[in-house]
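Chemist: quick one: sequence plus predicted model below, questions after.
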Amino acid sequence: MQPLLSPHLLAWCLLTTTLLLPASLADQIPFHRQQPLSTKGPIKEIPQVGLGLWNSKDEDASNAVEYAFEAGYRHLDSAAAYGNEDFVGRTLGNSSLSPHRHKYWITSKLWNTAHQPKHVRPALEKTLHDLQVPYLDLYLMHWPVAFLPGQKPGRTVVDQDTSVHDTWAAMEELVRANLTRHIGVSNFSPRQLDDLLARCDIRPWAHEFETHPYLQQQEFVDWHRKNNITVIAYSPLANMNPTYSDKYPDLPHVLDDPFWIDLAAEKNVTPAQAILAWGRQRGTVVIPKSVHRDRIEENLGSLKVSFTEKEMLKIAEQDKRSRFNNPSKSWGVELFEGLDDGSSRFMANEEVQACGRVGEN
């Protein structure tokens, strides 16, 4: 019978205070740059590089998690809508790994059809069951849009009677019930953030949204940092995801962009490592997606890269204001108001004096 885990991962699971690293990677990835492991309690800070699980199918998702743990990752970014949490749970629920739950960070997301308050807790409980974990580190509202529950795949009817505030209040109860340590949002516009912050009890701990060299939104990123809201950058490698192949066909794939090829060569790293390092240095957590062992290892190698202030200014000039993920038209709602319309209407220079404590337990 084949073992459930590879020897590398099994060894990782048995350690209590250190992380076993394949010898080939020992000098490549400085793990001290991430939050040290703890045997006394859960990780307090989100690791700055995570494994994104969007578009990772079935066994590929399970294998990717195993590869990531072998390489030294301690941060997974999942969602109910990805349709693979039960496969991810096959790795997370392994009897040798589960006692070490406190050593890694897991994020998941509430899908639009579960926004009605009565559906919020059952949705999280299903995610916990599928992932085979007792709690999450971070639970996000995936989109600021409620769909009527029980719809067939591909059909999206907006629930006009359920507000973001209704859903958020139910999510606050998840923190109080110790089902998640933190709560946050994803894909919110500045105006939607304004509105939520003015009325919530527990403030969002994090905001996950699309940002990368072709869609930098640095002023928006800086506003979050000033207001103590962690920014998680999805699609940090821009248009490398095949889902985006039809968007902006005149733009080169970011890894083929001559600017990044040249800059990476100067640093003696790959373009992917350079881009992810820039994402971290500018104040975001990056969650690149891959199911390939070599790329998963390569992406974590971005931890050894840094840029000068002059180089950061040059990178800022590469912004194309190109958003690849925007379902506004297909859903019949307006998303990203104040970000893509040129109005720059957000509180970039203001500190928000808003609702109570940050979204955590």
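Modeler: Looks like it came in fine.
Chemist: drop to CA atoms for contacts and neighbour counts, all remaining ones
Modeler: Noted.
Chemist: and the end-to-end length of stretch 291-310?
Modeler: End-to-end span of stretch 291-310 (Cα to Cα, to the nearest Å): 34 Å.
Chemist: try it against this one:
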Amino acid sequence: MNTQTLNTGSQMPMLGLGTWKIDKSQCADVIFTAAQAGYRHFDCACDYGNEKEVGQGLKRIVDEGIATREELWITSKLWNTYHARQHVQPACEKTLSDLGLDYIDLYLIHFPIALKFVPFEDRYPPEWFYDPQAESPGMVTEAVPIRETWEAMESLVDAGLAKNIGVCNFGVSLIRDMLSYAKIRPSVLQIELHPRLTQEKLLRWCAQEGIAVTAFSSFGPSSYYQLGMAEKSDSLMDHDVVQRIAKETGKTPGQVLLRWAVQRGTIVIPKASSEKHLQENAAIFDFDLTKDQMSGLSALNQNRRFNDPGHFCEAAFNTFFPIYE
């Protein structure tokens, strides 16, 4: 498996399996099947609601000798309700307990959004509403500085609970401010990235600062149709340029999109459930796209986000909450 060297010296696999929206009933089996197909990197989160099932799959991988714990790379994320200093370590420990692990390879702040704390015993994962049973439920924010959260994240490294730490859905200004006080620099930034949202300046800046980038939603709108956050007309898989390059390379549209991402130096974490798609997504390291093919895909950029709190928080959680503007 191709890897990228992080600023800590850790070797992070360039391909991982995203676990968002993998149904609990099949999650453990999907994790095991992915490992059989060569996957060693699994991208998880408290908010996905399936970390216990991921943990069952990981245990089977180790128990059946497919891979040792040391050969696996497990990423998880700190949810919005756990940003206060006193909640960061318990949140990480809860994730580790669910996953059946002693340490996490990479722990990320999921969003630059601090919400009011919800105790584990009240609701886990807590999701976005503070009180779903309220007459008019909404998000309730908490005034927690990112510095407080990041310093608590650094303590996880000191305690041996996380090997690497980083952030998701952050922009240059927030990370630049973090770097002014961080004792441990973020190893990874995870962001939405695909030919409709190429994020050229952000990628260039991260390369300059030695921060690796993980791309989520590499297929563009595919994950968002059923959530009403994208239309079929937004499809990248069916786009003429992607289809043409797929024919030229003898690869599938999905493989073309993933190859575009890894050739830009980004780590990819496509979600898949079937053995066929798991194997297809993994077969992206035996070909190269030409300069013209790369340029043609990048030219599809529209600065189009499909995963934007500035849209979905108001539509789904009755709270206007932009973070990118």
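Modeler: Looks like it came in fine. These numbers come from a predicted model, not from an experiment.
Chemist: TM-score for these two?
Modeler: After superposition, the two chains reach a TM-score (TM-score structural alignment, normalised by the length of structure 2) of 0.87; 300 aligned residues with a Cα RMSD of 2.1 Å.
Chemist: the strands in structure 1, which residues?
Modeler: With DSSP state E, the ranges of strands along structure 1 come out as 51-52, 75-77, 105-110, 138-141, 183-186, 206-210, 230-234, 284-286.
Chemist: now for Val254 of structure 1: what does it line up with in structure 2?
Modeler: In structure 2, Val254 of structure 1 lines up with Leu236, judged by TM-score structural alignment.
Chemist: mind listing what its match touches?
Modeler: Contacts for Leu236 of structure 2 (Cα atoms under 8 Å, 6 or more residues apart in numbering) come out as Phe219, Gly220, Pro221, Val242.
Chemist: what's the closest non-adjacent residue to the third one?
Modeler: Distances taken as Cα to Cα, 6 or more residues apart in numbering place Ala230 nearest to Pro221 of structure 2, at 5.7 Å, with adjacent residues excluded.
Chemist: so who does the one you found touch?
Modeler: Contacts of Ala230 of structure 2 (Cα under 8 Å, 6+ apart): Pro221, Ser222, Tyr224, Phe306.
Chemist: any idea which of these is closest to Val172 of structure 2?
Modeler: Checking these against Val172 of structure 2 by Cα to Cα gives Phe306 as the nearest, at 19.6 Å.
Chemist: for burial, what's the neighbour tally of the alignment partner in structure 1 of the closest one?
Modeler: Counting by TM-score structural alignment, Phe306 of structure 2 corresponds to Phe324 in structure 1. Phe324 of structure 1: 20 surrounding residues under other Cα atoms under 10 Å.
Chemist: now the helices: where do they sit in the stretch 151-300 of structure 2?
Modeler: 172-179, 200-209, 240-249, 253-263, 275-282, 291-298 (DSSP state H, counting those that start in this stretch).
Chemist: now the fifth one on structure 1. Mean distance?
Modeler: Meaning helix 275-282 of structure 2. By mean Cα distance after the TM-score superposition for structure 1, the fitted helix 275-282 of structure 2 averages 0.7 Å away from its aligned residues in structure 1.
Chemist: equivalent analysis for the first one, please.
Modeler: Superposing on structure 1 places helix 172-179 of structure 2 at an average distance of 1.6 Å from its equivalents, by mean Cα distance after the TM-score superposition for structure 1.
Chemist: read off where that helix ends up in structure 1.
Modeler: Under TM-score structural alignment, the match for helix 172-179 of structure 2 is residues 190-197.
Chemist: what's the answer for the fifth one, then?
Modeler: Under the alignment (TM-score structural alignment), helix 275-282 of structure 2 falls on residues 293-300 in structure 1.
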